[in-house]
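Chemist: build me a model from this:
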Amino acid sequence: MNRNVEKWTINRACIFIVLIFLCANTGRCLREGEDGKIDSPVPIVLWHGMGDSCCFSFSLGKIQEILQNEIPGVYINSIRIGDNVIEDVENSYFGNINEQIQRVCEQLSQDTRLQNGYNAVGFSQGAQFLRAVAQRCPDPPMLNLISLGGQHQGVFGIPKCSDTSRLCNYMRRMLHLGAYLWYIQESLVQAAYWHDPLKEDEYRKKNIFLADINNENTISAEYKDNLQKLRTLVLVKFENDTMVEPTESEWFGFYKPGQTKEIQKLQQSELYQQDWLGLRAMEVAGKLHYLSLPGDHLQFTATWFVENIIKKYLV
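Modeler: Next up is the predicted model:
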């Protein structure tokens, strides 16, 4: 063997051994590309919640800072819909969510740094929107999806609204009467995941988003197959959540059809028993993970996020 070639081979082997040692001892494993070069850590896509933006320093800007400190060199794409943060906030309330998701799919497909796959972290409504991305747009591939307070069975309640408030009861009646009007569905983002258990038939027929991604009308084999391509789907529930009603929606639970008192868990639902989305298969395969923590909506510490999300699923 040529001495230069032999030396190169030995050096490469030594580097490989060192990388294995570092991976085993730090948990920070780099990926090797097809050309033999060492790639950067798995990229991360973030999608914020209602009334938030991609880039506020006190919300997702802080999350991005934590991620970059814990995963040096990681590339982060924090989704922004609109030309600036103000438009991004407005678009979290107004617009057709299906059109927004399609726009995000196009943005992700054109991002060359995501082509080998990415991890996704969704905050509140951003979680179910990222699930829609996983189901509808498998290229580039989403590897792990972290849902922080996502409303995967929708909501049936006004945030921080008590049953004794006359204003809240009025708003609730208005949504009860008009949430499924086509122009409300196509112009108000939250209406697209408003799930009225007293009007299940109307919800399934007229809801333009949630009923579709949950395969509640026509079973899409593509949605089901694409979701099961995830390595893990992590569902984080906030036990004292005052924003999401019912809170169990964060674990795919919801009211039993026809009433608003009794909650059924995911495993008791048709969604699971008929396996419309493949969630039962994912659970059997160990891909479906449930986490919970005390506190209100999206109230978690940096330490909790590092220990329970970053180190377990993103590094």
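Chemist: C-alpha from now on. contacts and neighbour counts both.
Modeler: Fine.
Chemist: residue ranges of the strands in the stretch 151-300 of the chain, please?
Modeler: Taking DSSP state E, counting those that start in this stretch as the criterion, the stretch 151-300 of the chain contains strands spanning 232-238, 254-255, 263-264, 288-293.
Chemist: tell me which of those strands sits most buried.
Modeler: Ranked by mean neighbour count, the strands of the stretch 151-300 of the chain are led by strand 254-255 with a mean of 26 (mean count of other CA atoms under 10 Å).
Chemist: chain center to it: distance?
Modeler: Between the centre of strand 254-255 and the centre of its chain there are 20 Å (CA atoms, centre = their mean, to the nearest Å).
Chemist: pull the residues that contact that strand.
Modeler: Residues lying outside strand 254-255 but in contact with it, judged by CA atoms under 8 Å, 6 or more residues apart in numbering, are Gln153, Pro197, Pro246, Glu248, Lys261, Glu262, Ile263, Gln264, Lys265, Leu266.
Chemist: can you do 10 Å?
Modeler: If you take CA atoms under 10 Å, 6 or more residues apart in numbering as the criterion, strand 254-255 is touched by 151-156, 195-198, 245-249, 260-266, 268-269.
Chemist: same thing with stretch 217-232?
Modeler: Contacts of stretch 217-232 from elsewhere in the structure, counted by CA under 10 Å, 6+ apart, are 119, 131-139, 141-146, 201, 204-205, 211-215, 233, 275-279, 281-283, 285-289, 313.
Chemist: one more, so I can put them side by side:
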Amino acid sequence: MRKFANFLKMEVNGVVVRSIRIGENSYDDYRHSYFDNLNRQVFNFNIIYKVDEICAQLKMDQNLKDGFHAIGFSQGGQIMRAYVQRCNSPKVTNLITFGAQHQGINTAPYCFNDTSGLCPIVSRAISSSVYVPWVRENIVQAQYFKDLKNLTPYLKYNKFLADINNDHDAKTVFDDQVVVPRESGHFGILGKEGVVDIQNQTAFVEDWIGLRSLYNRNSLVFFEMPGGHVRYFKIRFQMQIDYAWVRKNIIKYLK
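Modeler: Model prediction:
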């Protein structure tokens, strides 16, 4: 993240970059990317609501008081979207997400070059027990797991994605559709006859979370970044990013 922050400082004159850390150090932050509750976090015997904690961190930063651009990588994308939907003070001017799972995932995460041993544990737990209380409340990826062929347990037990996607009345709409993680980044899903873009979904038409309103005022923009998801995110604690692509397509939204 430090390399990306330095890249932004070089590309955007006078920009102040604030990185959000959950935990005391980089490994603690990495561990929280697998084991945590996206709605709450138990720390030193105090119950802290994770999104509320992020809201508090950002609200205390006087550099952000007049608004800021938010960038979220991978699951950080839906966490920052939750910030916008739940508090948004200070206000986000542009929300930019890279490879986020906005429509959830329907399979366990693929573990690529994970040397910590955390990812395989999480993957096995999700594959076998995603709705078991401890798993669904303490494994981050379980909190945006969404099998659209079997929405009943998702709607009953999921307290994060179902809330920020306003999904609780969606069962009859989605029963025959399956999430594909790539399309999930653009709020897309895979139907019986191929990909169903967000513009053709009931959630968009009925404007469940305001996406149609954003689209109608040309404030919703989608890009496809070359390469696979793991090319960019969390490989040996590093970020691998196509900076030339970001410079060409994204930097203009940060100025």
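Chemist: about what we covered before: between the strands of the stretch 151-300 of structure 1, which one is nearest to Phe123 of structure 1?
Modeler: For these, distance to Phe123 of structure 1 was read as CA to CA. The smallest value, 9.9 Å, belongs to strand 232-238.
Chemist: how far off strand 288-293 does the closest one point, in degrees?
Modeler: Strand 232-238 of structure 1 runs at 20 degrees relative to strand 288-293, counting by axes from the mean of the first three to the mean of the last three CA atoms, to 10 degrees.
Chemist: against structure 2, where does strand 232-238 of structure 1 fall?
Modeler: Aligned using TM-score structural alignment, strand 232-238 of structure 1 spans no residues in structure 2.
Chemist: just stretch 76-96 of structure 1 next, same as before
Modeler: Mapped onto structure 2 using TM-score structural alignment, stretch 76-96 of structure 1 spans residues 17-37.
Chemist: which parts of stretch 296-309 of structure 1 are buried?
Modeler: When burial is assessed from 16 or more other CA atoms under 10 Å, stretch 296-309 of structure 1 yields the following buried residues: Asp296, His297, Leu298, Val306, Ile309.
Chemist: verify the stated contact: the second one with Gly149.
Modeler: The one in question is His297 of structure 1. Yes - in this structure, His297 of structure 1 sits in contact with Gly149. The criterion is CA atoms under 10 Å, and the distance is 6.7 Å.
Chemist: re the thing from before, make TSV from the strands of the stretch 151-300 of structure 1 and add distance to Gln115 of structure 1 to it.
Modeler: Formatted as TSV, the entries for the strands of the stretch 151-300 of structure 1 read as follows, by distance: least, CA to CA, whole Å:
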stretch	distance to Gln115 of structure 1
strand 232-238	19
strand 254-255	36
strand 263-264	39
strand 288-293	24
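Chemist: quick one: which of these is nearest Ile184 of structure 1?
Modeler: Smallest distance to Ile184 of structure 1 across the strands of the stretch 151-300 of structure 1 (CA to CA): 22.8 Å, for strand 254-255.
Chemist: map Arg86 of structure 2 onto structure 1.
Modeler: Using TM-score structural alignment, Arg86 of structure 2 sits opposite Arg136 in structure 1.
Chemist: which residues touch that match?
Modeler: Residues in contact with Arg136 of structure 1 (CA under 10 Å, 6+ apart) are Ile101, Gln102, Cys105, Leu130, Ile213, Glu222, Tyr223, Lys224, Asn226, Leu227.
Chemist: what do you get for Glu283 of structure 1?
Modeler: Glu283 of structure 1 sits next to Thr232, Leu233, Tyr272, His289 when contact means CA under 10 Å, 6+ apart.
Chemist: state the number of residues packed around the third one.
Modeler: Taking other CA atoms under 10 Å as the criterion, the count of residues near Tyr272 of structure 1 is 18.
Chemist: after alignment, which residue of structure 2 pairs with it?
Modeler: Using TM-score structural alignment, Tyr272 of structure 1 pairs with Phe204 in structure 2.
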